[in-house]
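1. sharing a model prediction with you, sequence too.
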Amino acid sequence: MNAAEKANGLENATKIAAIVNLFKTQFPDARADLKPWANDPDTRELVDPDSIDIGFHLPGWSPKFQSRSILVQIRFFEDPAAQTHNVIGVEAVGFSHNGEQWRLSTIDQWQFRGAAQPRSPIQAQLKDFCRQVYELFSPSQGEDEK
């Protein structure tokens, strides 16, 4: 679901802003897009309501990234008993004008897949970003604030 739609309270808005800042710390030239999904019925059918989706656009096609845009999807599992949302996975997908170029899924052994993959330093930075997202949403993070 578009991050802009998930920013419906102070806690969610703060965490979404933190995600953007984490990404921009790794990749300062990226521009965040809190509404990467079109608002049409066909697209709406594909959108996961239990995710936060943010697009990041680079200034142009990047040989280091092998892409122009990156879609980040943070997938959650809601535990009603504990009243928490736990991250079950982070997916990052690189796109160029030719479509999807590569995919990183923390659910799939943190491996990059695709015809054109980012260079090694970029892969390491993307994995570090994913680890930081997990830390941001870890249960201990909320306990520290209480």
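-> That came through, no problem.

2. please make it C-alpha for all contacts and neighbour counts, starting now.
-> OK.

3. what's the strand or helix carrying G94 packed up against?
-> If you go by DSSP states H and E, G94 is part of strand 84-96. If contacts are counted by 3 or more CA pairs under 8 Å, 6 or more residues apart in numbering; DSSP states H and E, strand 84-96 sits against strand 67-79, strand 99-105.

4. one more to weigh against that first structure:
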Amino acid sequence: MNAAEMATSLEFTSKIATVVNLFKREFPDAKSDLKPWHNDPDTRELIDPDSIDIGFHFPGISRSWRVRSLLFQIRLHLDPETNSRFCVGVEVAGFDHRGEAWRLSTVENWKFVGATMPSEQVGERLKQICRQILEIFNS
């Protein structure tokens, strides 16, 4: 679900802002997008209501990322006993003019899969950002 729609409490708004600032501190030329999904019926059917989705766009194809846009999907789970949400993982997809170029999931094995891959240095920085996102949402 669009991050802008998930910012329903001060706690979630603060955590979303922290994630955006964390990424922009590492990659200052990226532009954040708190509404990466269109608001149409077809798209609405595909949206996971238990995720916080944030897009980041580079001002052209990034040579180190090998993509132009990123989609972060912070996967949440509602604990019925405490009625609180915690993060079960982060999925990141990189997109170029052909569509999805690569994907990273912390839910599975923390490996990049796809037609092209980001540079090793960027990949490690991205994994560190994912670790920090897990800490932000599970603290």
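-> Now that the structure is in, tell me what you want to look at. Since this is a predicted model, take the numbers as computed values, not measurements.

5. TM-score for these two?
-> TM-score of the superposed chains, computed with TM-score structural alignment, normalised by the length of structure 2, equals 0.97; 139 aligned residues with a CA RMSD of 0.8 Å.

6. other residues contacting the strand holding G94 of structure 1?
-> 61, 65-79, 100-107, 130, 134, 137-139 (CA atoms under 8 Å, 6 or more residues apart in numbering).

7. mean distance of that strand to its aligned residues in structure 2, please.
-> Overlaying structure 2 shows strand 84-96 of structure 1 at a mean distance of 0.7 Å from the equivalent residues (mean CA distance after the TM-score superposition for structure 1).

8. structure 1: helices as residue ranges?
-> Assigned by DSSP state H, the helices in structure 1 fall at 3-6, 10-26, 41-46, 120-136, 139-145.

9. quick check: the third one compared with structure 2, mean distance?
-> Meaning helix 41-46 of structure 1. Mean deviation for helix 41-46 of structure 1: 0.5 Å (mean CA distance after the TM-score superposition for structure 1).

10. go through the helices and strands packed on strand 84-96 of structure 1 and name the closest to G9 of structure 1.
-> strand 67-79 (16.6 Å; CA to CA).

11. who touches the closest one?
-> Here strand 67-79 of structure 1 has contacts from 36, 50-62, 84-97, 101, 118, using CA under 8 Å, 6+ apart.

12. any idea which residue of structure 2 is furthest from its center?
-> Within structure 2, the residue lying farthest from the chain centre (CA atoms, centre = their mean) is E81, at 27.0 Å.
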